[in-house]
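**Q** Coordinates for the following, if possible.
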Amino acid sequence: MAVDRRSFLRLTAVAGGTTALSGALWQQALAAGPAQPGPGPYGPPQAADGNGLQLPQGFTGRIVARSMQRVEGTRHVWHPAPDGGACFADGDGWIYVSNSEVPLVGGASAVRFDASGKVASASRILNGTTLNCAGGATPWDTWLSCEEHDYGLVYETDPRGRRSAVARPALGRFKHEAAASDPVRKVVYLTEDQPDGCFYRFRPATWGDLSSGTLEVLVGSGTGPVRWAEVPSPQLWFTPTRNQVGGAMRFNGGEGCYYTHGVCYFTTKGDNRVWAYDAAAGSLDIAYDDDLVTGGEPPLRGVDNVTAAASGDLYVAEDGGNMEINLITADGVVTPFLRVVGHDKSEITGPAFSPDGSRLYFSSQRGKSGFIGGTDGCTFEVTGPFRR
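**A** Below you'll find the model as predicted:
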C-alpha cells in the first residue's frame, strides 16, 4: 500500500517517541506524536481592535514604536524592518531590544519602559552591521544580534548601551539566524538560515565570555539520539561551516531558537516544523509539523521566531501565513493566540515576554504596506492574563 508523505512522517515521528518534549513543565506533552490543533487556554482571537490586533478576551494591545518615526516621548527614530527581540530587567522597569533586518545599516535598538509600562527612553545599541535577523539573550544580560548572510557574525550588545557592541567570530561565520543560551550545559545554540543548513552549539572556553571556544555541529540521521562534532574552521573558510563535518544533520531553513526547561526548541521554515532538542538526553524530536496535523487544516504555517512563557507554553510567530502567533501548550495543543489584520505582506518577528511575564512584545516587520525595506514596520505590546 502506498504511504503519502504526511502518513510516513506521522509514523516515523511516533516511532521516534516524544522524549524531547519533556522538561519540568512538559511532562504531559504528546504521547502519540507532535502537537495537534485544539482549544487554547485563552479562547480564540476576538474582533480586531483599532490597531488591527485580534486578541483573546481579556487581552489588550498597543503600538509602542513605528519604523522611521520617533518613539513616543523620545527623540529616537525606530529602525526599519524590526526583527528578532528580547526583554531584559532594568531597575524597576525593563528593556525590549529589537534587530533591524536591512543591509549595511542594520544593527539594533532598545526601548526602556518604567515600572508602569510607560516608555522612558529609546536608543541605538548596535550600528554598522548588516541584515540583523534574530538572535538571543544571554544569562549575563547581553543581546546576541545575528547577521543573516553567508559571512555573517554574531555581535554581543549591551541592551543599556553603556558598553560598545563586540563581534564574536568564534561563534562562526555563516548565515546566522537565532541563538539560545543553555546555562546548565554552558553552551549557546545557533540556527542557520539555509535550505541545507545546520544546527550548532558553541562551547565557550569560559562561560560568560564568548571571545573563544569551540563551535560544534549536530550530527545524526533524524529523530532520536544525536551527537555533536567540532567544526574545524568556523571563522576563516573555503568550505562553508555546514559542509565541514560529514554526517552533519540538515535542516531546511533554520529560524527561531529558544531554550527553556532543559529543551532547545528551534523552527525550520522549509518544512514548517518546530524541533525539540532534549539537551539532557542528547535526543532530537519534532514538537510540531504541519504535515502531521490530523483532522483539519494546520493552524500554524510559516514558522519563524519562537519564545516561551514561564509556564512552558511556546509562542511561535508566522512569516506570512495569516499573520498569527500560535501557542503550543505543554500538553501538546497548537492553537492561534493572536492575529494581525491588514498586514498581509508582512511577517511577525521578535516575540518576547517582559521579565514579569505580563506583557508580550513583537513586531510586524513590514507593516500594512508590505514594503520590503521595512519602513512601515510596527512594534506591538500585548498585555493580559498570561499563564505564568
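**Q** When you work out contacts or count neighbours from here on, use the C-alpha atoms and nothing else.
**A** OK.
**Q** so which strand or helix has the nearest residue to E230 once chain neighbours are set aside?
**A** Distances taken as Cα to Cα, 6 or more residues apart in numbering place E216 nearest to E230, at 4.2 Å, with adjacent residues excluded. According to DSSP states H and E, E216 maps onto strand 209-219.
**Q** rewinding a little: compute the number of surrounding residues for the residue nearest to E230.
**A** Neighbours of E216 under the rule other Cα atoms under 10 Å: 25.
**Q** State the number of residues packed around D49.
**A** 14.
**Q** let's see this one next to it:
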Amino acid sequence: MDRRTMLRATVVGTAAVALPFTAWSAAYGAPAQNAVGPYGPLLPPDANGIQLPAGFTSTVVARSRQTVPGTSYVWHDAPDGGAVFANGTGWIYVSNSEVTAFAGGGASRILFSSSGAVVGASRILSGTNVNCAGGKTPWNTWLSCEEVSRGRVYETYPLGGAAVARLAMGRFKHEAAAADPVRKVIYLTEDESDGKFYRFVPTTWGDLSAGTLEVMRAGTATSGTFTWARVPDPDGSPLATRRQVSGAKTFNGGEGCHYADDTVWFTTKGDNRIWQVNLTAGTYELAYDDDLVNPGPAPLTGVDNITGTAGGDLYVAEDGGTMDICLITPDDKVSVFLRVTGHNGSEITGPAFTPAGDRLYFSSQRGTSGLSSGGITYCVTGPFRR
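**A** Here you go, the predicted model:
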C-alpha cells in the first residue's frame, strides 16, 4: 500500500480518522515536486473561462454588486477567504470582503439546499476593515480576520448570531486561522514581511473571549525544532506583537493556514513557500518551495489560501501567478488542478469543500476587470478524490 492509499484508507464517510503521527508525517515528505496530476491534463477553458480536468464542471454562484441569483441580497466586493458549514438542510458558504469598512468590508453567506440550489444569502459581519482570510472552528463559527495594522479577529455565526471581536487573539495584521481540536488551540498567520506564526490558547475551549497568545520560536533554518512563547501584550500597542518576543521565527508574508491530523500547514506568499509543522514531534519543515521544484518550472507561485480534503489532498490558491488552484498529494506531488483565464489582475481566494467533498467553492477576487467590484464566486463539481 503506497502512502496516499494508506491515508485515504483511513477516511470513513467525509470525516478523516486521525492517523498516528508517524504515518501522517511519513506521508508528507518535504518539499513537494512537480508531477502529472491525479485527474489528468486541463481541458480548454469552459464557458466561464476556467480550465478543468475531464469530468469537472464550473458554475458562477455570485458576482460582486449583483444580487445572488434566487435571492435579493447583493454580493459583496472583493470576495476573499471562505469556508463551508453544514446546517442540517444543506450547507452555507461564507466569504469575507477584503475592502474597508467604508466600502462595505465584512463577511456574507450563501445558503444552499441539499441539492446545491441557492436558497438564501445575507450579511454576517459589517463595519470591519479588509477582511482577508480566516478559519472555521469546530463549533461552527467563522473567524474573519482583518488584514490591517492592529487588525482584529471577529468570531461570526453563519448558523445565526451576532459577530463578536475576539481581542484576546491579538491585534496585528491577521491573515488566516486554523483550529486544532487535539491541543485546543487556534493557529494564526500574520501578513507582514517579518511576520510571525502564532497560536491562541483559549482559557476554555470553545470560548475565544479569553486566553493566551503565543508565538513560535525557532532558528533561522527552513527546518528544525520549535517552542512556543507567550506574547506579553497581545494588544500590539505601542510595540507590535511580532517584535515582542526574542527569538520568534520570522515568516515572509503569512497567508493561508490548514490543520489536519497533528499537522498544520501555512503559506508564505513573500517567498512562495508552504510550511509544514509536525505538532507531535515539535518540528517544522518545508512542504513546498518554488525554488526547489525539479523538474521546473514551478507550477505554484503566489501561494495564498490553502485547504484540504478528507483524503489528504491539499489545494492551494494563487494570488497572481497563472491564476491556478494547485493540488499537492500526500505522496508529495504538486500539479495544477484548475486555471482561471482572462483574470490577469485578480487572485484566487476562498477555496472550500462541501461536507460531502463533491463541490469546491472559490472566488476570483477582482474578476476580469481587476477591480474589487468585479469579484466572481464559483462552484466546481466533479469526481474529487475523497
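**Q** ok, now which ones touch A177 of structure 2?
**A** By Cα atoms under 8 Å, 6 or more residues apart in numbering, A177 of structure 2 lies in contact with 133-136, 143, 186-189, 256-258.
**Q** I should have written T67 of structure 2 there, sorry.
**A** 73-75.
**Q** Who wins on neighbours among these?
**A** Of the contacts of T67 of structure 2, with other Cα under 10 Å as the count, W75 tops at 29 neighbours.
**Q** all helices of the stretch 151-300 of structure 1, in order?
**A** Here the stretch 151-300 of structure 1 has no helices by DSSP state H, counting those that start in this stretch.
**Q** Going along the chain, name the strands of it.
**A** In the stretch 151-300 of structure 1, the segments counted as strands under DSSP state E, counting those that start in this stretch are 154-157, 166-167, 176-182, 187-192, 199-206, 209-219, 224-225, 227-230, 254-260, 263-268, 273-278, 283-289.
**Q** Is it possible to get CSV of these that adds distance to D114 of structure 1?
**A** Listed next are the strands of the stretch 151-300 of structure 1 as CSV, based on distance: least, Cα to Cα, whole Å:
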stretch, distance to D114 of structure 1
strand 154-157, 21
strand 166-167, 27
strand 176-182, 26
strand 187-192, 30
strand 199-206, 34
strand 209-219, 30
strand 224-225, 45
strand 227-230, 43
strand 254-260, 26
strand 263-268, 31
strand 273-278, 34
strand 283-289, 36
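**Q** for those, which one sits closest to R242 of structure 1?
**A** Shortest distance between R242 of structure 1 and the strands of the stretch 151-300 of structure 1, using Cα to Cα, is found for strand 209-219: 7.9 Å.
**Q** Return the distance of the closest one from the chain's centre.
**A** 20 Å (Cα atoms, centre = their mean, to the nearest Å).
**Q** again, but for stretch 176-191 of structure 1
**A** Averaged C-alpha coordinates place stretch 176-191 of structure 1 at 12 Å from its chain's average position (Cα atoms, centre = their mean).
**Q** Check stretch 368-386 of structure 2 too.
**A** On the basis of Cα atoms, centre = their mean, stretch 368-386 of structure 2 sits 15 Å off its chain's mean C-alpha point.
**Q** what's that stretch in contact with?
**A** With Cα under 8 Å, 6+ apart, stretch 368-386 of structure 2 has contacts from 8, 11, 14, 55-65, 77-79, 99, 309-311, 342-346, 357-367.
**Q** wait, L327 of structure 2 sits on P351?
**A** No: counting by Cα atoms under 8 Å, L327 of structure 2 does not reach P351; the two are 11.8 Å apart.
**Q** joint contacts of the two?
**A** Y315.
**Q** what about C257 of structure 1, how many neighbours?
**A** C257 of structure 1 has 29 neighbours, counted by other Cα under 10 Å.
**Q** I'd like the distance between the nearest residue to it once chain neighbours are set aside and Y258 of structure 1.
**A** Spatial nearest neighbour of C257 of structure 1, chain neighbours left out: F266 (4.2 Å); criterion: Cα to Cα, 6+ apart. According to Cα to Cα, to the nearest Å, F266 of structure 1 and Y258 of structure 1 sit 6 Å apart.
**Q** swap in G367 of structure 1?
**A** For G367 of structure 1 relative to Y258 of structure 1 (Cα to Cα), the value is 25 Å.
**Q** Same question for S211 of structure 1.
**A** S211 of structure 1 sits 22 Å away from Y258 of structure 1, going by Cα to Cα.
**Q** same thing with V187 of structure 1?
**A** V187 of structure 1 is 13 Å from Y258 of structure 1, by Cα to Cα.
**Q** And P183 of structure 1, by the same measure?
**A** Using Cα to Cα, we find P183 of structure 1 at a distance of 12 Å from Y258 of structure 1.
**Q** Of the two, which one has the most company?
**A** For the pair P183 of structure 1 and Y258, the greater number of neighbours falls to Y258 (25 against 15), based on other Cα under 10 Å.
**Q** Give the closest residue to H343 of structure 1 in space, chain neighbours not counted.
**A** Closest residue to H343 of structure 1 apart from its sequence neighbours, by Cα to Cα, 6+ apart: K368 at 4.3 Å.
**Q** Next up, identify which helix or strand the one you found is on.
**A** Going by DSSP H and E, K368 of structure 1 is not in any helix or strand.
**Q** Alignment lookup: it to structure 2.
**A** Using TM-score structural alignment, the partner of K368 of structure 1 in structure 2 is T368.
**Q** How many neighbouring residues does its match have?
**A** A count of neighbours around T368 of structure 2, defined by other Cα under 10 Å, yields 17.
**Q** And for Y200 of structure 1?
**A** 26.
**Q** Tell me if I'm right that D344 of structure 1 and D319 touch.
**A** No: under the criterion of Cα under 8 Å, D344 of structure 1 is not in contact with D319, lying 10.1 Å apart.
**Q** so how far is D158 of structure 1 from the nearest residue to L131 of structure 1 once chain neighbours are set aside?
**A** Computed as Cα to Cα, 6+ apart, the closest residue to L131 of structure 1 that is not its neighbour in sequence is E101, at 4.2 Å. Relative to D158 of structure 1, E101 of structure 1 is positioned 19 Å away (Cα to Cα).
**Q** Could you do P34 of structure 1 as well?
**A** Taking Cα to Cα, one finds P34 of structure 1 at 37 Å from D158 of structure 1.
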